[in-house]
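# predicted structure and sequence below. I'll ask about it afterward.
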Amino acid sequence: MDYKTFPPGIVLASIIKCYWTLRGPRKLLPQKQRIVPDGCMEMIFHLGDSYVQYLKDGSKMIQPKAFVFGQITSPLDIEPTGATNIFAVRFHPDGFTPLAGISIKNMDNRAVPLTELFENDGREVGQAISTAETIPEKIGIIEAFFLSRLSIPETIDRTVKNTVQEIINLKGQGSVEDLSVKMSVNRRQLERKFAVVVGLSPKQLLKIIRLQTALKLLQRSDSNSLTVIAHESEYYDQAHFIKDFKEFTGLSPKQFYSDNLKLTAFFSGID
């Protein structure tokens, strides 16, 4: 698989983390790819063959050609149906809300078609992206679309944005109580704001960012010692680390390390 990332323009850097592309040939024996929560919603354009998405009830669905995936709160399995050619937008945890037309809480763990979110405008931007020949052209098209919808920059909630940045800076350490004190906002008010803007609770985002820290260590470390990874990720103990790891990946760290780490890195906030 050929995975590349591209930075957003300066004006949209506060809501977009990056653009990314993924290309790969059709495989005779396609493999499931496990996606784990990273706190970032994404807009996906399947320019090649679509992916199958496996649902919690054991059934499966073909993903739309153009969609936004809401916050992922549990492990998600997908599988290519043919050749992969994806162009995507990865938003910051609070980045999609200024563009959204529906409550993002209703988007959790869903691939929501652009036509459901933006009606005919969603169809038109999907078509324009699919016919653009170069990545700079695609980025120009999608940024023009976003800027046309981001007419009121003040819709960005500064309390949430600052809190999200603090969580990232702390690599998921600390507590919701500590955050509410530092941001001078009541805990319940902070939780309500997060539900509306991020689609996750502050506690969920703390745990997800902490897990992503551990995944980076797994990806980059020559050692697969769980004790070392748990310590460097500042978990209370190894048992706590394994519990959180299973909650968001559905696997033990050893299983995930051997079977899923490389594939998952394509579809997460690991960078």
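Ah, there it is. As the structure is a prediction and not an experimental result, all values here were calculated from the model. Numbers count the residues shown, from 1 in each chain.
# contacts and neighbour counts: CA atoms only from here.
OK.
# now the helices for the protein?
114-118, 120-131, 135-149, 158-169, 176-182, 187-197, 202-220, 226-232, 238-249, 253-259, 261-266 (DSSP state H).
# tell me which of those helices sits most buried.
Most buried of the helices of the chain by mean neighbour count (mean count of other CA atoms under 10 Å) is helix 202-220; its value is a mean of 21.
# tilt between it and helix 187-197?
60 degrees (axes from the mean of the first three to the mean of the last three CA atoms, to 10 degrees).
# what's next to helix 202-220, contact-wise?
37-39, 167-168, 171-176, 190-191, 194, 224, 229-230, 232-233, 244-245, 248, 257, 261-262, 269-271 (CA atoms under 8 Å, 6 or more residues apart in numbering).
# just stretch 242-253 next, same as before
34-37, 73-75, 207-208, 211, 226, 256.
# distance of Y54 from L28?
Distance, Y54 to L28, using CA to CA, to the nearest Å: 19 Å.
# what sits against M183?
159, 162-163.
# swap in 7 Å and give it another go.
T163 (CA atoms under 7 Å, 6 or more residues apart in numbering).
# out of Y54 and L28, which sits in the more crowded spot?
More crowded of Y54 and L28, by other CA atoms under 10 Å: Y54, with 17 against 8.
# the residue lying closest to the more buried one once chain neighbours are set aside: how many residues sit nearby?
Leaving aside its chain neighbours, Y54 sits nearest to K60 (4.3 Å; criterion: CA to CA, 6 or more residues apart in numbering). Neighbours of K60 under the rule other CA under 10 Å: 13.
# and stretch 258-269, end to end?
Span of stretch 258-269 from end to end, CA to CA: 19 Å.
# would you check the distance separating that stretch from the middle of the chain?
13 Å (CA atoms, centre = their mean, to the nearest Å).
# re the thing from before, with distance to A88 added, can I get the contacts of stretch 242-253 in JSON lines?
Formatted as JSON lines, those follow (distance: CA to CA, whole Å):
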{"residue": "R34", "distance to A88": "18"}
{"residue": "I35", "distance to A88": "15"}
{"residue": "V36", "distance to A88": "17"}
{"residue": "P37", "distance to A88": "16"}
{"residue": "T73", "distance to A88": "20"}
{"residue": "S74", "distance to A88": "21"}
{"residue": "P75", "distance to A88": "20"}
{"residue": "K207", "distance to A88": "25"}
{"residue": "I208", "distance to A88": "21"}
{"residue": "L211", "distance to A88": "23"}
{"residue": "L226", "distance to A88": "33"}
{"residue": "F256", "distance to A88": "25"}
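# okay, now the one to match up with it:
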Amino acid sequence: MRFEFLDMAPRTPLVEDTYVLEITKEDLPYESLIVQRGISHMFRFFSKAPHRVLRGKELTELRGIQIQGPNYGAFKVEILEPSFTIGVCLHPTTMFKLTGKDMSYVYNGFASLEEHCPKLFETVSPVFKESKNDPSLFSERFYTAIEQLDLKINQRTKDVDEAIRIIHENKGLINIKDITDKVAITSKTLNYQFKKIVGITIGRYIRQYRFISLITQYQQEEIDFYEMMYKYNYYDSSHFTKDFHFFTMQSPKEYFKKDYPLINKYLKA
């Protein structure tokens, strides 16, 4: 398994990262837990067989260019054929700005870009195809392509962007009231606009971002388990264990006993 982030040049607030994932014959059958970062993705598979994603008891087969909405919780991916994937980690508000569509339609799921956003598909499809044999130029090509599009930016998208900035700045250790005090917007309006523009409620986004911040710090610094728990405002072990199981499908003890190369790389550990 090879996972690499690509150089982002020029940088753009619309895109957080671009990457490649290669699965060779020696890796098969490949299966991995996916711990979500709370962002949307756009990616294309180059393989003979579809990728299979298992979420609970629901199995989804993915082909072509896909949009992955914000997923709340963890899932497993299974790859049965050698494949090469080029993908984009998008800022949480990017897909709305590119399409103007309510992003809650891809919450906890995937959608064919060609079927749901044909205009955007026509713009980016050649970029993915041209980059298959030379992914080093993908970032620049993708940026150039979406730069030509008319973005849906208004006061509401600016409010949601500011709310996200505050959440990230505080590593998810903040409540909705504190955010609305700083953004000067009612909680009802922020909740509605956040779900529409990002695809997930702001409460769930905060909870997930807090957990991902915790996991990322643990992998980077290997701080004491209980110190980590209290640092991220988990005041009892049962609450912490419940969140851990929800976001990793395992107990903390089970998770930390194993090695997750893909998770470690895409969380930038």
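Sure, I can see it. Given the structure is predicted, the values throughout are model-derived calculations rather than measurements.
# superposed, how do the two chains score by TM?
Overlay of the two chains. TM-score (TM-score structural alignment, normalised by the length of the second structure): 0.87; 267 aligned residues with a CA RMSD of 2.5 Å.
# from the contacts of stretch 242-253 of the first structure, which is closest to R123 of the first structure?
I35 (26.3 Å; CA to CA).
# who touches the nearest residue to that closest one once chain neighbours are set aside in this structure?
Once flanking residues are discounted, I35 of the first structure sits nearest to L76: 5.0 Å by CA to CA, 6+ apart. By CA under 7 Å, 6+ apart, the contact list for L76 of the first structure reads 34-36.
# closest one to I104 of the first structure out of these, please.
Ranked by distance to I104 of the first structure (CA to CA), the contacts of L76 of the first structure are led by V36 at 18.5 Å.
# residue contacts, the closest one?
74-76, 248-249.
# out of those, which two sit at the greatest distance?
L76 and F248 (9.3 Å).
# rewinding a little: was I right about the residue nearest to Y54 of the first structure contacting Q53?
Yes. Counting by CA atoms under 7 Å, K60 of the first structure touches Q53, with 5.5 Å between them.
# the residue nearest to I35 of the first structure and N85 of the first structure, how far apart?
Applying CA to CA to L76 of the first structure and N85 of the first structure gives a distance of 20 Å.
# what do you get for G95 of the first structure?
Taking CA to CA, one finds G95 of the first structure at 24 Å from N85 of the first structure.
# look at these two and report which has more neighbours.
G95 (24 against 18).
# find the nearest non-adjacent residue to the more buried one, please.
Nearest non-adjacent residue to G95 of the first structure, counting by CA to CA, 6+ apart: I15, 3.9 Å away.
# could I get the contacts of L76 of the first structure in a markdown table, plus columns for distance to S148 of the first structure?
Below are those laid out as a markdown table (distance: CA to CA, whole Å):
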| residue | distance to S148 of the first structure |
| --- | --- |
| R34 | 34 |
| I35 | 31 |
| V36 | 31 |
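# ok, so of those residues, who is nearest E124 of the first structure?
I35 (28.4 Å).
# my read: that closest one touches D77, true?
Yes. Here I35 of the first structure reaches D77: they are 6.1 Å apart, a contact under CA under 7 Å.
# compare those two (neighbour count), which wins?
I35 (22 against 16).
# counterpart of that one in the second structure?
In the second structure, I35 of the first structure lines up with I34, judged by TM-score structural alignment.
# look up how far P126 of the second structure lies from T216 of the second structure.
Taking CA to CA, one finds T216 of the second structure at 34 Å from P126 of the second structure.
# what sits against the residue nearest the centre of the second structure?
Centroid check for the second structure by CA atoms, centre = their mean gives I39 as the closest residue, at 3.2 Å. The contact partners of I39 of the second structure, by CA under 7 Å, 6+ apart, come to 70, 90-92.
# columns neighbour count on top of the residues you listed, output as a markdown table?
Output for the contacts of I39 of the second structure, formatted as a markdown table (neighbours: other CA atoms under 10 Å):
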| residue | neighbour count |
| --- | --- |
| P70 | 24 |
| L90 | 20 |
| H91 | 20 |
| P92 | 26 |
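# which of the residues you listed are retained in the first structure?
Mapped onto the first structure and checked by both residues aligned by TM-score structural alignment, their matches' CA atoms under 7 Å, those keep the contacts 70, 90-92.
# which ones among these map onto strands?
Using DSSP state E, the members of those that fall in strands are L90.
# now, which of the kept ones among the contacts of I39 of the second structure sits nearest S112 of the second structure?
For those, the nearest to S112 of the second structure is P70 (15.0 Å; CA to CA).
# quick one: that closest one and M1 of the second structure, what's the gap?
Distance from P70 of the second structure to M1 of the second structure, by CA to CA: 24 Å.
# can you give me how far stretch 36-56 of the first structure is from the chain middle?
9 Å.
# again but with stretch 61-80 of the first structure, I slipped
Worked out by CA atoms, centre = their mean, stretch 61-80 of the first structure lies 10 Å from the chain centre.
# what's the answer for stretch 198-205 of the second structure, then?
For stretch 198-205 of the second structure, the distance to the chain centre is 12 Å (CA atoms, centre = their mean).
# now swap in stretch 135-150 of the first structure and tell me
With CA atoms, centre = their mean, you get 19 Å for stretch 135-150 of the first structure.
# re earlier: among the contacts of stretch 242-253 of the first structure, which two are most distant?
Among the contacts of stretch 242-253 of the first structure, T73 and L226 lie farthest apart (CA to CA), at 23.2 Å.
# K216 of the first structure matches what in the second structure?
That one, K216 of the first structure, aligns with T216 by TM-score structural alignment.
# any idea how far A269 of the second structure is from that match?
From T216 of the second structure to A269 of the second structure the distance is 6 Å (CA to CA).
# again with G87 of the second structure
From G87 of the second structure across to A269 of the second structure, the span is 19 Å (CA to CA).
# more crowded one of those two?
G87 (23 against 14).
# wait, what's in contact with the more buried one?
18-20, 41-44 are the contacts of G87 of the second structure under CA under 7 Å, 6+ apart.
# rerun at 6 Å
G87 of the second structure sits next to 18-19, 42-43 when contact means CA atoms under 6 Å, 6 or more residues apart in numbering.
# most neighbours among those, please name it.
Counting by other CA under 10 Å, top hit in the contacts of G87 of the second structure: T18 with 23 neighbours.
# can you report how many residues neighbour the spatially closest residue to it that is not a sequence neighbour?
Leaving aside its sequence neighbours, T18 of the second structure sits nearest to V88 (CA to CA, 6+ apart; 4.4 Å). When neighbours are defined as other CA under 10 Å, V88 of the second structure has 22 of them.
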